[in-house]
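**Student:** only the shape, not the letters, is given here:
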C-alpha cells in the first residue's frame, strides 16, 4: 500500500439502515430525548416528599376525627406517586448510575412498604416479554385469568372468581395494596433475590413505623379504619395506573417472538390526555414510548410520542391510543372474554 493512501472512516449509518428499532432509536437520540432531567426530578421528588410529610403531619394535627380518613385517602394517592418515583428510579430515568438508582429506588420502596428487589426483578421480566402468557409475570393467573386457555386450566380461586372477574376487577383492586406488601414479604424466602436481607430490614422497619405511628396518634378503632381506607384506596390507584397499559392488548404465547419494536408496540396501549394525565399516571400513559425506551425520563415521553407514532405509521405497525375511560372499558371487556369458558362449564372447583 502506498504511504500516500488515505484511509477514510466508514460513513455514518444512513437513516434507512439497520433494524426498524435502530432507525427509530437514532431519531429519538437526535432529538435529545434520552438525556437526564435532573431539574425535573429534583422538583418532582421534593414535591412528593413534601406531600408525604404533610399528610402524616395532618394525621397528627387532626387526630381522633373522621376527617382523618380523608387524609388517609390523600396519603394513598401520595403513596402511588412515591411508587411511580421508585419505578422511574429502577429504570435509571433519574440517575444514570446503577448504585444511585438502587439507593433512591429502595428509599422510595421503603416509604410505601414495597420490596424493591422483588418488584424490580418482576418488572424487568415484564419489560422483556410484555403480555407473553408464559413469560410475563404480570399475566400469572394467581387470582384472575388473562386468557381463555388460563381459564380452562384454572383451579381454586381463579376458577371461582374468573367467571365474573370483569365485574369484580375494581372491587378486587382494593386488596392490591395489601397484596404488594404480602408479595414483598413472601419474596424474601427466594434465595436468588439480591440484597434480600436489606429489603427485609427496610420492609419490616416500614411496617413497624407505620403501625406505631397510627396507634400512637389514633385510637385503635380509628387506626384500623385509617389503615383500611389508606391501603384500599392505594390499591385502587395502583391498579388504575397499570390496567390501561396492556390489558386488552394482544397476548403472545409459545414461540410468538416478534422483533423488539413490534413486541413492545403491539402489546402496549397509550392513553390520551394532557399534563394532568401525565401527572396522575406518572407518564405511564405513554406506555408505548416507555416500553421502547424504558430509561427515557418520563417528561420526555410526550415529545417522543410524535416521533414514535409517525415511525410506526411508516412501518404499518398498529399504534393504539385511546382515552382513559375507553382503556378501562377495553381492559374489562378482555377480562370478560377470558373468563367465558368458566361461565359455560360446571367443572368442580
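**Tutor:** Sure, I can see it. Since we're looking at a predicted model, the values are computed, not measured.
**Student:** switch to C-alpha atoms for all contacts and neighbour counts from now on
**Tutor:** OK.
**Student:** against which helices or strands is the strand or helix carrying residue 244 packed?
**Tutor:** For residue 244, the host element (DSSP states H and E) is helix 220-246. Applying 3 or more C-alpha pairs under 8 Å, 6 or more residues apart in numbering; DSSP states H and E, one finds that helix 220-246 makes contact with helix 68-90, helix 165-173, helix 176-186, strand 270-271, helix 324-338.
**Student:** any residues touching the helix or strand following the last one, and which ones?
**Tutor:** Using DSSP H and E, the next helix or strand after helix 324-338 towards the C-terminus is helix 340-343. Helix 340-343 is touched from outside by 148, 151, 152, 159, 162, 163, with contacts defined as C-alpha atoms under 8 Å, 6 or more residues apart in numbering.
**Student:** same question for stretch 310-326.
**Tutor:** 24, 244, 262, 265, 266, 268, 269, 270, 271, 272, 273, 309.
**Student:** any idea how many residues pack against the fourth one?
**Tutor:** In this case it means residue 265. 24 (other C-alpha atoms under 10 Å).
**Student:** circling back to that earlier point, neighbour-wise, which one of the contacts of helix 340-343 leads?
**Tutor:** In terms of neighbours by other C-alpha under 10 Å, the contacts of helix 340-343 top out with residue 162 at 30 neighbours.
**Student:** hmm, that residue is touching residue 141, no?
**Tutor:** No: using C-alpha atoms under 8 Å, residue 162 is not in contact with residue 141; the gap is 9.7 Å.
**Student:** mind listing the helices for the stretch 1-150 of the chain?
**Tutor:** Here the stretch 1-150 of the chain has its helices, by DSSP state H, counting those that start in this stretch, at 20-30, 38-62, 68-90, 98-112, 116-128, 148-153.
**Student:** could you give me the buried positions within the helix holding residue 244?
**Tutor:** Across helix 220-246, burial judged by 16 or more other C-alpha atoms under 10 Å covers 222-223, 226-241, 244-246.
**Student:** ok, and here's another one to check against it:
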C-alpha cells in the first residue's frame, strides 16, 4: 500500500517485523518447530494398515451393499493420505527436503492420486498471499465464485448458481476429488521438462488412478463397482473441501494492490475451528489454520500446543484472532458464498492504513 510518505512506512514495517520475530522466538523456545518423527511414522502406519484392510475386505467379501460402507471408509482413509501429503509438502515430517518431497509424492500420489508438484506450486501461492485477489489461486475463478468481481461476470444459469452457491457448496464438493485428480494429471502433463521427477510423479498418479477402478471392476459386479468408486470419490471430495473451506472462506478478501505485513496478512484472513481429538483428525489439523499459516513447517501435532502462545500474542498486539465452532464455521461459509455479490462494505479495511494516516 503506497502512501506517498516513505518515511512513515519504515517504522511501521520494523514494528510489524518485530511482532512476528518475538512470537517466532517463543515458539522455537518451546520446541514446537522440532520434528515429530514418531508421530508421523505412527500416522503413516495406521493409515496404510487401514488402507490395506479395506481393500482386503473389498476383495474377500461377497458383493453386497456392505461394499458401499467400505467405499465410504476408503474415502476417509484417502483423505488422510491427502493430509499427510500436505504435511510432507510443507516439510513438517523430516529435516531432509528430499525425504519430505518423496514422502509427499508417495503419500499423496500413490495413495490419494494427487500430484505433489501441482499441489506444492498452487499451495505455495496461497500461503504467500492468502485471500488476496489475483494472487491466491484458492479464490480464483472456478465452479464457485469467491469474490464479487468473479460473480459479476456470470450471467444466466451461471449467475443463478453463483447467487445460490452457498446451498450448492456441499453437493458440489462431491465432485471435488475428481476435480483434483484431473488438475493433478493436467499439471503433470504440462510441467516443464526442468520440473524434477515430473515423469515419475505422473506415472505414480496415473497408476493410482487406474488401480482403483481396475480392482473394483475385477472383484465386483459393474453396477456395484461404479457405485463403490462414486461413493469413495464423493466422500473424499466432501471431506477435503469441508476441511479447507472454514480456514479462509468468509474472511476478508484483500485487494490486489494492498500490502500487509506478514503477521497481519496471515492471521487476519484466517479462521480457526475449535478442536478436539476427533475434529483434529477429521480436518487434519487444519482447524488450527492461524498457527499453520504463521508456521507452515510446524508438525501438525504441535499446532494445538502453539495456539495459546499465538492467541495471547495476537491479543497483546491488537490483532484479531478469529476462532469458532465447526458448525458455526460452515454457517459462515454458506452465508458468505450466498452473498458474495451483495457485500455493502469494502472487502478489507487495511489495519495498517489507520496507523499510517495517523
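**Tutor:** The structure has been received and is ready for your questions. The model shown is predicted, which means the values in this text are computed figures rather than measured ones.
**Student:** out of the contacts of stretch 310-326 of structure 1, which are buried?
**Tutor:** 24, 244, 262, 265, 266, 268, 269, 270, 271, 309.
**Student:** report the central residue of structure 1.
**Tutor:** residue 242 (5.4 Å; C-alpha atoms, centre = their mean).
**Student:** got a list of what that one touches?
**Tutor:** residue 284.
**Student:** residue in structure 2 matching it?
**Tutor:** Correspondence of residue 242 of structure 1 to structure 2, assessed by TM-score structural alignment: residue 244.
**Student:** how close does residue 166 of structure 2 get to residue 148 of structure 2?
**Tutor:** Distance of residue 166 of structure 2 to residue 148 of structure 2, given as C-alpha to C-alpha, to the nearest Å: 14 Å.
**Student:** cool, and residue 328 of structure 2?
**Tutor:** On the measure of C-alpha to C-alpha, residue 328 of structure 2 and residue 148 of structure 2 end up 23 Å apart.
**Student:** same question, residue 34 of structure 2
**Tutor:** For residue 34 of structure 2, the distance to residue 148 of structure 2 - C-alpha to C-alpha - is 41 Å.
**Student:** swap in residue 33 of structure 2?
**Tutor:** Using C-alpha to C-alpha, one gets 38 Å for the distance from residue 33 of structure 2 to residue 148 of structure 2.
**Student:** what's the answer for residue 266 of structure 2, then?
**Tutor:** 22 Å.
**Student:** translate residue 333 of structure 2 into the numbering of structure 1.
**Tutor:** So residue 333 of structure 2 corresponds to residue 331, using TM-score structural alignment.
**Student:** of the buried ones among the contacts of stretch 310-326 of structure 1, closest to residue 185 of structure 1?
**Tutor:** Residue 185 of structure 1 has its nearest neighbour among these in residue 244, at 27.0 Å by C-alpha to C-alpha.
**Student:** wait, doesn't the closest one sit right on residue 272?
**Tutor:** No: with contacts counted by C-alpha under 8 Å, residue 244 of structure 1 stays clear of residue 272, the gap being 11.0 Å.
**Student:** report the set of residues contacting both of the two.
**Tutor:** 285, 324.
**Student:** ok, residue 289 of structure 2 - how many residues close by?
**Tutor:** For residue 289 of structure 2, using other C-alpha under 10 Å, the count is 25.
**Student:** show the contacting residues for it.
**Tutor:** By C-alpha under 8 Å, 6+ apart, the contact list for residue 289 of structure 2 reads 247, 270, 271, 272, 273.
**Student:** which position in structure 1 pairs with the fourth one?
**Tutor:** Counting by TM-score structural alignment, residue 272 of structure 2 lines up with residue 270 in structure 1.
**Student:** I'd say that match and residue 288 touch.
**Tutor:** Yes: under the criterion of C-alpha under 8 Å, residue 270 of structure 1 makes contact with residue 288 at 6.2 Å.
**Student:** distance to residue 89 of structure 2 for the contacts of residue 289 of structure 2 - can I get that in JSON lines?
**Tutor:** Output for those, formatted as JSON lines (distance: C-alpha to C-alpha, whole Å):
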{"residue": "247", "distance to residue 89 of structure 2": "18"}
{"residue": "270", "distance to residue 89 of structure 2": "20"}
{"residue": "271", "distance to residue 89 of structure 2": "22"}
{"residue": "272", "distance to residue 89 of structure 2": "21"}
{"residue": "273", "distance to residue 89 of structure 2": "23"}
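**Student:** and of the residues you listed, the nearest to residue 78 of structure 2?
**Tutor:** Nearest to residue 78 of structure 2 among these, with distances taken as C-alpha to C-alpha, is residue 247, at 20.7 Å.
**Student:** how about the closest one: what's its closest non-neighbour residue?
**Tutor:** Spatial nearest neighbour of residue 247 of structure 2, excluding adjacent residues (C-alpha to C-alpha, 6 or more residues apart in numbering): residue 271 at 4.9 Å.
**Student:** got a list of what that neighbour touches?
**Tutor:** Neighbour list for residue 271 of structure 2: 246, 247, 248, 251, 287, 289, 290, 321, 322, 323, 324 [criterion: C-alpha under 8 Å, 6+ apart].
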